[in-house]
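Novice: generate coordinates for the sequence data below:
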Amino acid sequence: MSATSTFDQAIALARTERAAVHHAELDASWGFGPRIHGGLLMALAGHALSLDLREESGHADPISLSAYFLSAAQSGKAVVSTQVLRRGRSHTSAMASLAQDGQERMRILATFGNLDDQPSAAPVQVFTAPPRMPSPEKCVGTEAAPPELLKEAPLLERLDLRLDPQCVGWALGAPSGQSWMQGWLRFPDDREPDPLMLLLAVDCLPPVSLDLGVSGWAPTLELTAHIRARPAPGWLRLKHSTVLVGGGYMEEDAEIWDSEGRLVAQSRQLARVGRA
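Specialist: Purely as a prediction, here's the structure:
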């Protein structure tokens, strides 16, 4: 990882004297309001698991990861603990917990392996396609966001996120009513994507509920991510969609495509909606 990347600094860890226990510092600039972004927390826990499992079994890549958000993480010191649940020849199942001041903020169940072990001759069947949208230069960058939103969401300055112009009506007071959101993503410091960045990317777009006219942010209760391949350098294409919003909840599915047009990550989350 690049020593100068702000993302790598944000997920940096220091081991304690106890095995599989790491210290972290949660930076407020990766937050939305007082809360640290859930995707950043998943990447941080994924980093801890990757470090420990690389040494323990050589299974350093996240394959499947389910995160349960138990309480809102704040800026400041945090502790990430990991535990191996089952060792296999090709995969290791493990758990990670992120806590602050003795209070658990997030718990993860994960399967790790090696993305490079996939048979090159195995057929790849994809029954969907990358989202069609204008080039990044013709999409709407975060610098165009309302000043009050930028002040509330410093996370946006850590990302080069560019939304399809069809998906910004909510920010102008005219939500489109469509059930999807899509855009481009990369880091402003040119740090290239990898599996840990994909754990962040699956939760980077504004909630689809905003363009459905449902006000308020959408805190995630649970998110499951599947990492399908190591991404190629360059821009990522992101698409989020939902088929059901009601009863105070929304499911949101994400697809992440790399610069070579490969589907490299998928996720589904359950979020609360309609909260101020």
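
Novice: when you work out contacts or count neighbours from here on, use the C-alpha atoms and nothing else.
Specialist: Noted.

Novice: three-state assignment of the most centrally placed residue in the chain?
Specialist: Residue closest to the average C-alpha location in the chain (CA atoms, centre = their mean): Leu200, at 2.3 Å. Under the three-state scheme (DSSP: H, G, I helix; E, B strand; the rest coil), Leu200 adopts helix.

Novice: mind checking how far it is from Ser176?
Specialist: Spatial separation of Leu200 from Ser176 under the definition CA to CA, to the nearest Å is 26 Å.

Novice: can you check Thr6 too?
Specialist: In this structure, Thr6 and Ser176 are separated by 34 Å, where distance is defined by CA to CA.

Novice: please, where are all the strands along the stretch 101-250 of the chain?
Specialist: 103-113, 140-141, 160-163, 180-186, 220-227, 236-241, 245-246, 249-257 (DSSP state E, counting those that start in this stretch).

Novice: what's the first one in contact with?
Specialist: Counting by CA atoms under 8 Å, 6 or more residues apart in numbering, the neighbours of strand 103-113 from elsewhere in the structure are 41, 45, 50, 53, 58-73, 90-99.

Novice: one more, so I can put them side by side:
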Amino acid sequence: MAQATIGNSEFDRDTAIRPRVPGEGDGGAPGTTAYDVDLSEGWTILGAVNGGYLLAVLGRALGAALPHPDPFTITAHYLTTARSGPAVVRVQQVRTGRRLSTGQASLFQFAEDGTEVERIRVLATYGDLGALTDDVRTTAKPPAMPPLEHCLGADSVPPHLVSELTGRIDLRLDPATANWIKGEPSGRGETRGWFGLADGRPADALSLLLAVDALPPTTFEMGLPGWVPTVELTAHVRRRPAPGPLRVTVTTRNLAGGFLEEDVEIWDTEDRLVAQARQLAVTPRG
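Specialist: Got it, this is the predicted structure:
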């Protein structure tokens, strides 16, 4: 099977947006650009649409509406659970400058009575990743991980934890942070793995928004199975990734009061930190 390319892949088709003609039922305030989208069932977990996939959908709409091409930072608040099916994304420009532009966007779906329900709201700043300087001063180091072929694929995951999303990504977990698979969680709040799209599509800035929320939650390795709904997620895209699989690390340092944080780093094959994220999520009830 031929490898998918950027612009011609399942991910691109399932994040595709269709502009509405202004004034024809767009329902937004003046200056709003509206897009129709069909949220694919292929990116769901237990019927709920994955938060990283939603972030990528809104990221594509923002990139279409703003004068700069690439997400630099995007903060999302997840308001209600999104399901597969039709949705509307509305984007407003907040500020446009020479180097950066800022916009806000919301995704809406429809209740049984036809009223709109807001699922997710984001505020984002866009720029041009290709215009960044090469000056890097960092103490961050790429994670030490086994080679991809020595990590655990989807066939190692218990069947009851396999979701529709599982078939869309090529995820290989570091065995040292996947003891939960054999029923022996270590208690540490850490997950590491190699990440790619199942059809071989190369990574880009948009797919990094998916990758920041694609690994199993750290709570699995902490011995807390169950759904971990995201409350808020902020992602920073630092570089366009080099070709090849990405290394993703997710860590939790503080679980308290029924909530936890997950800090994410994504590294490319050239040992560059290409994306970072932090989210606040609800602790599963066990």
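
Novice: ok, back up a step: any chance of a markdown table for the strands of the stretch 101-250 of structure 1, columns mean neighbour count?
Specialist: Supplementary listing: those in a markdown table, determined by neighbours: other CA atoms under 10 Å:
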| stretch | mean neighbour count |
| --- | --- |
| strand 103-113 | 21 |
| strand 140-141 | 20 |
| strand 160-163 | 23 |
| strand 180-186 | 24 |
| strand 220-227 | 22 |
| strand 236-241 | 25 |
| strand 245-246 | 14 |
| strand 249-257 | 23 |
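
Novice: could I get those strands as CSV with distance to Ser209 of structure 1?
Specialist: Listed next are the strands of the stretch 101-250 of structure 1 as CSV, based on distance: least, CA to CA, whole Å:
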stretch, distance to Ser209 of structure 1
strand 103-113, 24
strand 140-141, 19
strand 160-163, 15
strand 180-186, 9
strand 220-227, 13
strand 236-241, 9
strand 245-246, 8
strand 249-257, 8
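
Novice: related to what we said a few turns ago, please indicate which of the contacts of strand 103-113 of structure 1 are buried?
Specialist: Of all these considered here, the ones buried according to neighbour count by 16 or more other CA atoms under 10 Å are 41, 45, 50, 53, 58-70, 73, 91-99.

Novice: hang on, the earlier thing: quick check: which of the strands of the stretch 101-250 of structure 1 is nearest to Gly33 of structure 1?
Specialist: Shortest distance between Gly33 of structure 1 and the strands of the stretch 101-250 of structure 1, using CA to CA, is found for strand 220-227: 14.7 Å.

Novice: where in structure 2 does the closest one fall?
Specialist: When structure 2 is aligned by TM-score structural alignment, the counterpart of strand 220-227 of structure 1 is residues 230-237.

Novice: check the mean deviation of the matching stretch from structure 1.
Specialist: Mean deviation of stretch 230-237 of structure 2 from its aligned counterpart in structure 1 after superposition (mean CA distance after the TM-score superposition for structure 1): 0.3 Å.

Novice: now what about that stretch, what contacts it?
Specialist: Here stretch 230-237 of structure 2 has contacts from 51, 71-79, 205, 208-209, 212, 274-282, using CA under 8 Å, 6+ apart.

Novice: mind listing the helices for structure 2?
Specialist: With DSSP state H as the definition, structure 2 shows helices at residue ranges 10-14, 51-65, 205-211, 218-221.

Novice: let's have the ones you listed in a markdown table, adding distance to Pro142 of structure 2.
Specialist: Converted to a markdown table, the helices of structure 2 look like this (distance: least, CA to CA, whole Å):
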| stretch | distance to Pro142 of structure 2 |
| --- | --- |
| helix 10-14 | 26 |
| helix 51-65 | 22 |
| helix 205-211 | 16 |
| helix 218-221 | 19 |
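
Novice: nearest to Phe259 of structure 2, of these?
Specialist: In terms of CA to CA, the element of the helices of structure 2 nearest to Phe259 of structure 2 is helix 218-221, at 10.9 Å.

Novice: average gap between the closest one and structure 1?
Specialist: When structure 1 is superposed, helix 218-221 of structure 2 averages 0.9 Å from its matched positions, counting by mean CA distance after the TM-score superposition for structure 1.

Novice: what's stretch 165-182 of structure 2 aligned against in structure 1?
Specialist: With TM-score structural alignment applied, stretch 165-182 of structure 2 matches the range 155-172 in structure 1.

Novice: with stretch 47-60 of structure 2 instead?
Specialist: Using TM-score structural alignment, the residues of structure 1 aligned to stretch 47-60 of structure 2 are 34-47.

Novice: sorry, back to before: pull up the distance across the match of stretch 165-182 of structure 2, start to finish.
Specialist: For stretch 155-172 of structure 1, the first and last residues are 20 Å from each other (CA to CA).
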